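# got a predicted structure here, sequence first:
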Amino acid sequence: MKLTRMLSKKLTSFWLMSLASVAFVFLFTAVLSFVQLTYEFQQQKVSEIESMLVSHYEHDNTWKLDSWLPPVLIAFKAAEFTLIKDGEPFFEYKDKNAHSNIVTYKKLINKKQNIVMKMTLPEPFTLHHVGWYELLIFGIGIIIIALVVRFGFYWFSVQLDGIEHLAQRSQKILKGEYDKALIEKGLGQPRVINRALTRLLQELEDVSKQRERFDQSIRSNTFLDPETGIGNRIFFDNRLDALTDEQKMTMPGVMYFLEIEDLDLLQQDSSKEKIDEMLSLIILSINQVLSLQVNSLFARRSFNQFALIIPQISQAEADRLASKLLKVCLRQATNVIGERNDFVHLGGAYFNIGEDKAILLEEADMALRAAQFQGTSSWFMYDKGALDRDLSKGSVQWRSFLENALVSKRVFAFSRVVFDNDMLEQHREITCRLRDTQGHLIRATLFLPMAIKCGLTPQIERQIIEIVLFDILPSQRDSGLKFSINLSLDTLTSRAFIRWLTRTLLEYRHLMPQLIFEVNEIIVVNHMDRIKDTLDMIRKMGASLCVDRVGQQVVSAQYIKQCHFDFIKLHKSIVRKIHLREENQLFIRSLMGGLSRNNIVFGAEGVTSLQEWQTLQILGVNVGQGPFFSELIEEDT
């Protein structure tokens, strides 16, 4: 534990310095005392000999100096001794063992006779030698000190371990990993702080759940029908507007109006529970049929009328789909309320690019009335000969065309600039188009649904990534410019593609900060378990993650926290005429409130006017893209 080791080392170092300071003071005092005592002891020896000589001359002692003085000098370990009378020495003594460090004392013994004593002694320290006993005691002392220091270090580490646990939990909280911080309660100390963190995290979790339920309730009440759980009239209008540009349809497809006759009378004749069961079964069956249709729309327009929009579908497929929808509705209704001849009617209107939205609604309504005029449960398709010839191609022709385009490298990258609040380029979203043998560009909205049916989206998106990594990024002078690339479900679940992507991202890891990978919200919500590992791998490689088309469906925003997305792009159905639609503004406020603690950049797709962009900025949206900012730009490769 890094923090614990650091604090333990600092405290142990402080402790050792304190001990060393105290030991130094004691040792210095002891040395001074030892020096002083040895010199005083030597002075005492000199004084004793002086007193002996004074006594010898004052009492006229008959003992000769040669008889008693040399043994005394030997006992005192004198190096030299001289008695001087009137400047002339008359008694000398010299030790045979030479001493290098000596101290000389000179004393007046007798004033009358003018006798001076000169005595040379070795320094007190040279008389003492350190023996094995002293060394043993010194070594034992060092070992005891080392053991005490080691024990102190261990004790400090144990005591500070609780602080490290608190630091780890706090770090996870700062990173926004509240769930992990709550699960790992640990052994944090002081325990009062640890328990306080646990309680606060628990309360925060409860508040987050309540906020999420509240936000989900707001979005549900705004865009969902409370009885059936599918989109309501507002939801249908938003999604339909997203498919238009200046009230003109931007892609081909079909619109159905499905109406259940006399539903209010049936509720009076039968129990409400029975009718609710029938509606649930019909809606479930329709959703199962539409599960194979990409970007399909199913909503309730009124009490007994439902609307369906299926883009990117040929007229022949629309006829087969209408027949299938009618059959599943009649089958489920018969199972609950019995067989009825004139019960369910389905009217459809096929539309092409550039058709007026209002006219399309009228045509779908006329088709529904025509089906009702037939007198039995039936469907009717309004046909005005609007058939997209490209969509009328068979799957075999499409597969052949797409495979030839991939082999011939006829995938071309286009980009749309995404701007921030200061109208500076934030990043560029990459899309692609194919070029046929005549040199005509084919838009992605046309060939991508066919590529999904043929299972060729991984190959197409692989070429797009290669174009960005190998051609576009190396040619950019600005190393801070970012590019976003969309990934489909087939791509994210392809093992071969994931292996290739992992190797490529490792090889070009220095370019990862410039890449953003975008995933559709519906894909993330419905296939979280299948793609989460891949998204985590991309994020760990250093690239950013973005979820787009947010708000296309009414779902919980919990997936955004689980996958750690860096960017959110609102679907254009939410953005379209946002300045006039308070319910869409409420949706954005609710979404931002639930993600306020996450460091997420909010963006908007399909911005078409200054009023929309100003309203989005007021709501807190950071970046925007769409016709208001720029059109598609072909990248130089």
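Cool, the structure landed.
# CA only for contacts and neighbour counts going forward, please
Noted.
# so who does the residue nearest to Leu11 when sequence neighbours are not counted touch?
Excluding its sequence neighbours, the residue lying closest to Leu11 (C-alpha to C-alpha, 6 or more residues apart in numbering) is Phe156, at 7.7 Å. Phe156 makes contacts with 8, 11-12, as judged by C-alpha atoms under 8 Å, 6 or more residues apart in numbering.
# run the chain-centre distance for the host helix or strand of Glu518.
Assigned by DSSP states H and E, Glu518 belongs to strand 515-520. Taking C-alpha atoms, centre = their mean, to the nearest Å, the mean C-alpha location of strand 515-520 is offset from the chain mean by 16 Å.
# which residues does it contact?
482-488, 543-550.
# pick the one among those closest to Leu65.
Leu65 has its nearest neighbour among the contacts of strand 515-520 in Ala543, at 104.8 Å by C-alpha to C-alpha.
# the closest residue to Gln558 other than its chain neighbours: neighbouring residues, count only.
Once flanking residues are discounted, Gln558 sits nearest to Glu212: 7.9 Å by C-alpha to C-alpha, 6+ apart. Here the count is done by other C-alpha atoms under 10 Å, and Glu212 has 20 residues near it.
# distance of Glu212 from Glu583?
Counting by C-alpha to C-alpha, to the nearest Å, the gap from Glu212 to Glu583 is 18 Å.
# next: Asn194.
Counting by C-alpha to C-alpha, the gap from Asn194 to Glu583 is 43 Å.
# next one: Arg503
45 Å.
# putting a second one here so we can go through both:
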Amino acid sequence: MKMDARRAFQSLADSLSRDIGDDFFMHLVDRLAVILNADAMMIATPVADGSRLRSMVLMADGKHQPDVEYETAGTPCRDALDGGACIYPENVCSAFPDDVLLRDFGAEAYAGVAMRGPEGELHGVLVALHRHRLHQRRLVEEVLRIAAARCGAELSNRRTEQALEKTATQLDTTNRQLKRAHRALTLLRLVNRAVIRLSDEMAIFQEACRLAVEQGGYRYAWAGLAQDDPERSILPLVSAGGADELLRHARFSWDVTTPEGQGPSGQAVHEGKEQRVADYTTGTVAPPPWAERFGVVAEVALPLSLGSERRGVLVLLMDQPYHAGADELALLRELADNLSFGLQAMRAHQHQQNTQQAVLDMAELVTARSDDAFFTLLVRRLTDALGADAVFVSRVEESVPLQATLIAGLVSGQPVEPFHYSFEGLPCESSFRDSEHVIARGMSQRYPRAEEMVGFAVEAYVGRRLEDANGDAVGILFALYRQPLHDPEPICHLLRIFAAGASAELERRRSDAHIRHLAFFDPGTGLPNRVHFMERLQAAIVRARTEQYRVALMFLDLNRFKEINDGQGHDVGDQVLKEVAARFSGCLGRLESLARMGGDEFVVMVEQTDEIGAAQVVGRLLSALNDPVVHEGHRFNVDVSIGVAFFPDDGDSSRELLKHTDIAMYHAKESRSGYRFYAPEMGRDLRRRLVLASRLGEALDTKRLELRFQPCVDLKSGDLIGAEVLCRWHDTELGWISPMEFVAVAEEQGMIEALGSWVMEQTCRQLKQWQQASLDRLPERLYVNLAAAQFEDPELAIKLCEIAARAGVSPSLLGLEITESGFMKDPEQAIRITDTLRQQGFALAIDDFGTGYSSLAYLKRFSVQAVKIDMSFVSDMLTDSNDHAIVATIIAMADRLGLTVVAEGIETPAQFEALRALGCDLGQGYLLSRPLSGDDFARRWLSRDGQRQDGLGDTLQAMERPA
């Protein structure tokens, strides 16, 4: 339908002239739809950066639609915004295929005009859409331009009004903020003055709260300290504005996992920055349970940093909404900072004064130290310094866990008598475990037993463990209070100073006791040591001399204990000694005392006794070791040798008596009798051994020992096979010394290795001389005896090979004779050594076979070539059927094992014939030859001019019978 231009402009004018108020744009759209015969009308304004439009009014088919928002790119609206107007009479969807709004509406024609204000500012676009072709393009554009100008003016007016309203609101807010900032500035100034003027922490807190209410205009104010208790509570200290009743109904915490800890005060302490709730009535933040009752609408919590991880909070409560400005908040933060700094400075000054006084007190205590008065004075000084109602210092019991003995205590100014107590039901256990423990309040509810100790309801506790230099606990020091502690840190600091002095004194006393114990007791067994025992023995001798009675002294030495130490290690040996000491102690009576002299040696003193009584004690001591000592699954058969001497019979002094028991013990060990009573002749024997030991050492150094060679012959042919090397010693003062005697002395005195090396060196040297002398014959081997002690050296084979190498002698010309006891002490090591020696060429023979205690199972594993029948069996084999059977058995066994048999000590032709008849291979003895010097052996056995042994008859006739 063709539009009448005149009527259109008149209708538009009527619409624009009406004062419709807030419905202006909706009314305008309705009228434009009629005037322009449009199917849809829209007024849209830019969003954000102008790339999008949002509809203010959208009408389609006579109905108002929900607002929409869409991108302007690729739409005719973009052209209208950029160019001021955009008209598409037809096919608009084809021109803008990406315009969803056009496509969804099914538009055929589009007309859009930009809306601008009086100053040319762009406000949006006014759009008309038609589903039919647009015939009166210019009329439509002109109508839209007029309407768009009016819309732009209306939008500018409205935005101006909004800006004016906002400005007025901001001015009002600014005025209120300035007033509050002024009050905050005044409050800051007054609080700073209070911090400078006052010298008590509680007074400063109280004044800050009072000023916040009276000068700051806040309804309530309170200050509190964060506690380190399990609940992480906040303890209110002071308040103003009548907040006492409020605080009695409230509970505060800085544990943010709890409802109480999620409030402003808890958050401020936890996060260390101010927290505020502007209005609890809006419902955005849940108010605390007490807020409505006490008319609290808003809240500000300011954190206080009080040093040493000590934290507090200043809380300001209001009865109306609180919208603080940046300036006011900055002033409140400054107030909290200044308050914190002032309190820290004041506290540091007080702390310094208290510390100086505590140090002076400790110095005075140490200077005037007295074992009796030190801890008594300490608890008095500590009570005054800490302001405590009770102070206790105790020594922990080492033998009983979590128990202590009170050294000194003060309760309500009165000293407490020492007593024993356990930590059960007391916070001492926590102090003992954690080094330091504090209960600021509620002590009686948690530990009611504390009231029993002191006689009053205990509210607070501060305790500290006392430690030695190694950090080990030696005691505990604690203070008790009737009232809660608002600030335990200064008390803890002073307690540490006094605890250091108490710890040092306890350690000094323990060290003195330990030194005394070390000086007089054996650390391994706990028995009195040599020094302590000698004092006790001397005192017993004085009493015995005065009261005319006898004292028996016993010297105990464990047999073969060295084997346990060497085989199992010293740790096991120490445990065995501890068990042995316990057994000895358990079998002794009141007048019988035990001590350890060192190593595996013990002594027992028996007062008022005789030989019968002493023998009974000896019997008990020997029986104490009847059962094996068991340790970690190992069983050790331990026995002991005991020497007994009497005062005054065997010695008039402690040293003489001890020496004679040692001599008697030595004879008991040698005779394997278990015990021996001292006899004078024992001393003479010992003195000879000592002389022999001294002169044997000199003989080894000056090479005054000699070698003798005893031939070993084939019993069937009489031919020389080899020789045994024997050592002889002639002393210029003592004459000839028996090998049995000086070899035993060498083993006792640790000279056996040197003696064995000397014999091997001289043997190799003699063998080399014979080789260089071009003699008619040489022995197949020279056999050298090895002592049992030499097999304790794992490098024995290496040393013997080195000796032979230095002399230029092949080991194949040497044989080694070892006793059964020599290789049975450590069979596995002996097997390794003998295997090595055989590999190097040495021949091995077991000497004195049959007299030891070896196992045939071990014998099979040793790399030996021969066994030597001991002369004790040979000498009586013709008169004793048992000895004859033993000899026959050894020969048969050796034959089965492929070993050569050598008989020692052949002295008669009958013995010779009997041995040969039994199948014995080789023999040596006085019948064949005495031991000879190297030169004599060469002349008689190695020279063609010497005695020939062409047959047994010639041999027997040629050899001299022993004298």
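Noted; the coordinates are in hand. On a predicted model such as this, the values are computed, not experimentally measured, just so you know.
# for the two chains, what TM-score is obtained?
Both chains were compared after superposition, and using TM-score structural alignment, normalised by the length of structure 1 their TM-score is 0.39; 286 aligned residues with a C-alpha RMSD of 4.1 Å.
# ok so, going back, name the helices or strands packed onto the host helix or strand of the residue nearest to Gln558 of structure 1?
Assigned by DSSP H and E, Glu212 of structure 1 belongs to helix 191-223. Helices and strands touching helix 191-223 of structure 1, by 3 or more C-alpha pairs under 8 Å, 6 or more residues apart in numbering; DSSP states H and E, are helix 178-183, helix 233-242, helix 582-594.
# any idea which of these is most buried?
Highest mean neighbour count among these (mean count of other C-alpha atoms under 10 Å): helix 233-242, with a mean of 21.
# run the chain-centre distance for it.
Using C-alpha atoms, centre = their mean, the offset of helix 233-242 of structure 1 from its chain centre is 35 Å.
# what's the distance between Leu27 of structure 1 and Val254 of structure 1?
As for Leu27 of structure 1, its distance to Val254 of structure 1 is 99 Å (criterion: C-alpha to C-alpha).
# so where's the longest helix in structure 2?
helix 137-197 (DSSP state H).
# so what does that one touch, helix or strand wise?
Helix 137-197 of structure 2 sits against helix 5-17, strand 85-88, strand 109-116, strand 122-130, helix 201-214, helix 326-367, with contacts defined as 3+ C-alpha pairs under 8 Å, 6+ apart.
# between that helix and helix 326-367, how big is the angle?
Counting by axes from the mean of the first three to the mean of the last three C-alpha atoms, to 10 degrees, helix 137-197 of structure 2 lies at 30 degrees to helix 326-367.
# now the angle from helix 137-197 of structure 2 to helix 5-17?
10 degrees.
# residue contacts, the closest residue in space to Glu71 of structure 2 that isn't next to it in sequence?
Counting by C-alpha to C-alpha, 6+ apart, Arg52 is the residue found nearest to Glu71 of structure 2 once chain neighbours are left out, at 4.4 Å. Applying C-alpha under 8 Å, 6+ apart to Arg52 of structure 2 gives the contacts 46, 69-72.
# where strands are concerned, which of those residues count?
Using DSSP state E, the subset of those located in strands is 46, 69-71.
# buried among the residues you listed? Make that a PyMOL selection.
A single PyMOL command selects the buried members of these (16 or more other C-alpha atoms under 10 Å):
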select buried, resi 46+70+71
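# reformat the ones in strands among the contacts of Arg52 of structure 2 as JSON lines; add distance to Val379 of structure 2.
Below are these laid out as JSON lines (distance: C-alpha to C-alpha, whole Å):
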{"residue": "Pro46", "distance to Val379 of structure 2": "83"}
{"residue": "Glu69", "distance to Val379 of structure 2": "83"}
{"residue": "Tyr70", "distance to Val379 of structure 2": "84"}
{"residue": "Glu71", "distance to Val379 of structure 2": "85"}
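# wait, which of the ones in strands among the contacts of Arg52 of structure 2 is closest to Tyr220 of structure 2?
Using C-alpha to C-alpha, those come closest to Tyr220 of structure 2 at Pro46, 49.1 Å.
# the closest one - nearest residue in space that isn't next to it in sequence?
Going by C-alpha to C-alpha, 6+ apart, Pro46 of structure 2 has Leu53 as its nearest residue, at 4.5 Å.
# coming back round to it: between the helices and strands packed on helix 191-223 of structure 1, which one is nearest to Ser21 of structure 1?
helix 178-183 (43.2 Å).
# give me the contacts around that closest one.
So helix 178-183 of structure 1 is in contact with 169-170, 172-173, 198, 201-202, 205, going by C-alpha under 8 Å, 6+ apart.
# which parts of the stretch 501-637 of structure 1 are strands?
Counting by DSSP state E, counting those that start in this stretch, the segments of the stretch 501-637 of structure 1 that form strands are 515-520, 544-550, 567-570, 601-604, 623-624, 633-634.
# repeat for the stretch 51-200 of structure 1
Using DSSP E, counting those that start in this stretch, strands in the stretch 51-200 of structure 1 cover 80-85, 88-94, 102-110, 115-122.
# okay, the ones you listed, which one's buried deepest?
Highest mean neighbour count among the strands of the stretch 51-200 of structure 1 (mean count of other C-alpha under 10 Å): strand 115-122, with a mean of 20.
# counting by contacts, list what that strand packs against.
strand 80-85, strand 102-110.
# show me where the stretch 251-400 of structure 2 has strands.
275-277, 298-305, 311-318, 390-396.
# and the first one, what does it pack against?
Which is strand 275-277 of structure 2. helix 264-271, strand 298-305.
# and the helix or strand hosting Tyr858 of structure 2, which residues are buried?
Using DSSP H and E, Tyr858 of structure 2 falls within helix 856-861. Within helix 856-861 of structure 2, the residues that count as buried by 16+ other C-alpha under 10 Å are Leu859.
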